[in-house]
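> what follows is a predicted protein model with its sequence.
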Amino acid sequence: MKAYFQTDQGRVRPHNEDDGGVFYNRTGQLLAIVADGMGGHQAGDVASQIAISFVRDKWEQTDGFNSSAASETWLKEILEEANTALLAHAQNNEAYAGMGTTVVAAICTDGFIAVAHIGDSRCYMLTDEGFGQITEDHSLVNELVRSGQISKEDAEHHPRKNVLLKALGTEKDIAADTQSMTWEWDNKLLLCSDGLTNKVTDEELSSFIQKEQDLESVSNDMIELANDRGGEDNISLVIVHHDTATEEGEA
């Protein structure tokens, strides 16, 4: 199994409020995660860093998961704990009051994936049946689309497009949405912040993710396109490729 994480400040923001990575537990199972922080005075980057560090440290101390149900439960519980940690940090540091972060995470094993998310950072999946988003944005415009009040096309240019309905660290009781599914050899996952999806269409993402290039080159190309189209936001992504042949040491 191959995975690659990349983050870019973009061309406008003074600093990078995104964070993420690819981490392994004691049995070598993979966790991919992306977080997009928010809050003034660099509180956003603090929020995303705290969330990623918290989840990474806990993940690296865990043993392997044999079921998707156990994986989903772990993700839910660990994000609840991370939420508590963020709230405590903000309470003890006035400069960080109101900070928060989106998060999307995926536990990837040979037989299944388990995905959790809060906010509008997304997870997409490529299978033999096609490419598509498997998470639902916790955003105002997505709720307007779901309720039939506006179209998907209207949502792209809605003045309140960036309003989130849920974010880690913003309220005491918050729960991640979780799901799990089987996946097979040559399937791929894409986890990303909205700095990518606000600039690159799903059709373009699909085209990129199906390229036979190495994951680093594909990531570079996607980020370059987002930057060429303005790069107003930070851009982060993880690509995971279920490539068991490579995992077994074959070229």
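Nice, thanks for sending it over. Numbering: from 1, shown residues only.
> alpha carbons only for contacts and neighbour counts from here, please
OK.
> what about the spatially closest residue to residue 171 that is not a sequence neighbour, how many neighbours?
Nearest residue to residue 171, sequence neighbours excluded (C-alpha to C-alpha, 6 or more residues apart in numbering): residue 87, at 7.6 Å. Neighbours of residue 87 under the rule other C-alpha atoms under 10 Å: 23.
> how much space separates residue 163 from residue 181?
Computed as C-alpha to C-alpha, to the nearest Å, the residue 163 to residue 181 distance reads 29 Å.
> give me the more crowded residue out of the two.
residue 163 (14 against 10).
> these two touch, right, the more buried one and residue 139?
Yes: here residue 163 reaches residue 139: they are 5.8 Å apart, a contact under C-alpha atoms under 8 Å.
> quick one, strands of the stretch 101-250 of the chain?
Assigned by DSSP state E, counting those that start in this stretch, the stretch 101-250 of the chain shows strands spanning 112-118, 122-127, 130-133, 177-182, 188-192, 235-241.
> now for those strands, which one comes closest to residue 219?
strand 235-241 (7.4 Å; C-alpha to C-alpha).
> other SSEs contacting the closest one?
Applying 3 or more C-alpha pairs under 8 Å, 6 or more residues apart in numbering; DSSP states H and E, one finds that strand 235-241 contacts strand 2-8, strand 18-24, strand 30-38, strand 188-192, helix 194-197, helix 215-228.
> how about the top helix by length along the chain, which residues are buried there?
Secondary structure assigned by DSSP state H gives helix 68-92 as the longest helix of the chain. Residues 68, 71-72, 74-76, 78-80, 82-87, 89-90 are the ones in helix 68-92 that count as buried (16 or more other C-alpha atoms under 10 Å).
> cool, and stretch 59-68?
For stretch 59-68, by 16+ other C-alpha under 10 Å, it's 59, 60, 64, 65, 68.
> for those, give me TSV that also has distance to residue 116.
Below are the buried residues of stretch 59-68 laid out as TSV (distance: C-alpha to C-alpha, whole Å):
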residue	distance to residue 116
59	14
60	18
64	17
65	15
68	12
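> any idea how many residues pack against the nearest residue to residue 108 once chain neighbours are set aside?
Computed as C-alpha to C-alpha, 6+ apart, the closest residue to residue 108 that is not its neighbour in sequence is residue 30, at 5.3 Å. The local packing of residue 30 (other C-alpha under 10 Å) involves 24 other residues.
> second structure for comparison follows:
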Amino acid sequence: MRFEVLTDIGRKRTVNEDGAAVYTLPDGTLLAVIADGMGGHRGGDYASRMTIRLMGEQFMNIQLDQLKTDEDWKEWLLESVFYVNRYLFNKASADEQYKGMGTTLDAVLIRGSDCQIVHAGDSRVYQLNQKDVKQITKDHSYVNVLLENGEITEEQAANHPQRNWIMKAVGSERRIDPDLYEVDLTEDTFLLLCTDGLSNKLDEQTIHKIIHADGTLREKVVQLVQMANKMGGEDNISVILIGPDDMEVKQP
């Protein structure tokens, strides 16, 4: 798999509270992590930055001979998130300037065609192929609860005054129960991780069109971010795009 990472402050913010990174092991195992911090400029920036760093440190220190099955990797992924959650929660509890901080988190672990995803918050992971795009993760947001209960429409959700209220975040409580997804990757699969600075601005049709247009992975992530900024850029924008080694995109 190939990948590109891009994070942008946007057009209105003075601090980038997003974080994004991809780590790889010698055997080709890949971990992609994206986070959108909250809790004031200092707290939000710290929460996302430390989440990316701690997930990466744990991943790069893995002893591959100790992780042999899918269950082993799933346990490692969840335990890593629990560790980060404890770290941030304890930091916020001990230091007043970090009180109330937290972060969204999406971590994608890829081993061959096997993909495991851990998710908390309203950042997203999309799976794309030549024909369609699918949002894998479910937003942990107040607006999404209203939407699922049929209390508001999609149009109302897009403009709801509480659309940024998060129901689950890493570091905001002593314990966290993240969602876990498993996906089988095919030779034409793209995975897109993004913060809501992108997903609030670009619909799925636009995302699919950009990713399946001619161009390199780098050109695609740049265009995604540029488009979100063109649509207003009120928030930080972060994108990780993972694609097949054969980057020839055939139009459907």
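Right, received. Where do you want to start? Fair warning: this is a prediction, and the values are worked out from it, not measured in the lab.
> thinking again about what came up before, could you identify the most distant pair in the buried residues of stretch 59-68 of structure 1?
Farthest apart among these - using C-alpha to C-alpha - are 60 and 68, which lie 18.1 Å from each other.
> what's the match for residue 120 of structure 1 in structure 2?
Using TM-score structural alignment as the criterion, residue 120 of structure 1 maps onto residue 122 of structure 2.
> now do the contacts for its match.
Taking C-alpha atoms under 8 Å, 6 or more residues apart in numbering, we find residue 122 of structure 2 in contact with 104, 138, 139, 140, 141, 166, 195, 196.
> mind checking which of those residues are in helices?
Those of the contacts of residue 122 of structure 2 lying in helices (DSSP H): residue 196.
> emit the ChimeraX select command for whichever of the contacts of residue 122 of structure 2 are buried.
Remark: buried members of the contacts of residue 122 of structure 2, expressed as a ChimeraX selection using 16+ other C-alpha under 10 Å:
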select :104,139,140,141,166,195,196
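> residues in contact with the aligned residue in structure 2 for residue 223 of structure 1?
Using TM-score structural alignment as the criterion, residue 223 of structure 1 maps onto residue 225 of structure 2. Residues near residue 225 of structure 2 by C-alpha under 8 Å, 6+ apart: 6, 8, 198, 237, 238, 239.
> count the neighbours of the fourth one for me.
By the criterion of other C-alpha under 10 Å, residue 237 of structure 2 has 30 neighbours.
> how about it, nearest residue that isn't a chain neighbour?
Nearest to residue 237 of structure 2 is residue 197, by C-alpha to C-alpha, 6+ apart, at 4.5 Å.
> and residue 161 of structure 2? What does it align with in structure 1?
So residue 161 of structure 2 corresponds to residue 159, using TM-score structural alignment.
> apologies, that question was intended for residue 72 of structure 2.
By TM-score structural alignment, residue 72 of structure 2 lines up with residue 70.
> tell me the spacing between its match and residue 107 of structure 1.
11 Å.
> go on, residue 130 of structure 1?
Distance from residue 130 of structure 1 to residue 107 of structure 1, by C-alpha to C-alpha: 21 Å.
> who's more crowded, the two?
residue 107 (24 against 10).
> wait, what's in contact with residue 163 of structure 1?
Contacts of residue 163 of structure 1 by C-alpha under 8 Å, 6+ apart are 139, 140, 141.
> show me the contacts for the residue mapped onto the first one from structure 2.
If I follow you right, that is residue 139 of structure 1. Structural alignment (TM-score structural alignment) places residue 139 of structure 1 against residue 141 in structure 2. Contact analysis of residue 141 of structure 2 by C-alpha under 8 Å, 6+ apart lists 121, 122, 163, 164, 165, 166, 167, 168.
> ok, those residues vs residue 147 of structure 2, which is closest?
residue 163 (10.9 Å).
> show me what contacts the residue nearest to that closest one when sequence neighbours are not counted?
Of all residues not flanking residue 163 of structure 2 in the chain, residue 143 sits nearest, at 5.4 Å (C-alpha to C-alpha, 6+ apart). Residue 143 of structure 2 makes contact with 157, 160, 162, 163, 165, according to C-alpha under 8 Å, 6+ apart.
> ok, residue 143 of structure 2 to residue 87 of structure 2 distance?
28 Å.
> tell me how many other residues crowd whichever residue in structure 2 pairs up with residue 242 of structure 1.
When structure 2 is aligned by TM-score structural alignment, residue 242 of structure 1 is paired with residue 244. Number of residues near residue 244 of structure 2 (other C-alpha under 10 Å) recorded here: 17.
> and if you look at residue 231 of structure 1?
Other residues within reach of residue 231 of structure 1 by the criterion other C-alpha under 10 Å amount to 22.
> tell me how far it lies from residue 197 of structure 1.
As judged by C-alpha to C-alpha, residue 231 of structure 1 and residue 197 of structure 1 stand 11 Å apart.
> let me know the closest of the contacts of residue 163 of structure 1 to residue 218 of structure 1.
Of the contacts of residue 163 of structure 1, the one sitting nearest to residue 218 of structure 1 (C-alpha to C-alpha) turns out to be residue 139, at 27.8 Å.
> which non-adjacent residue is nearest that closest one?
Once flanking residues are discounted, residue 139 of structure 1 sits nearest to residue 164: 4.2 Å by C-alpha to C-alpha, 6+ apart.
> now that neighbour: how far from residue 246 of structure 1?
According to C-alpha to C-alpha, residue 164 of structure 1 and residue 246 of structure 1 sit 39 Å apart.
> again with residue 112 of structure 1
18 Å.
> so the two - more neighbours on which side?
residue 112 (16 against 11).
> contacts only, for that one.
Counting by C-alpha under 8 Å, 6+ apart, residue 112 of structure 1 has contacts 68, 180, 181, 182, 183.
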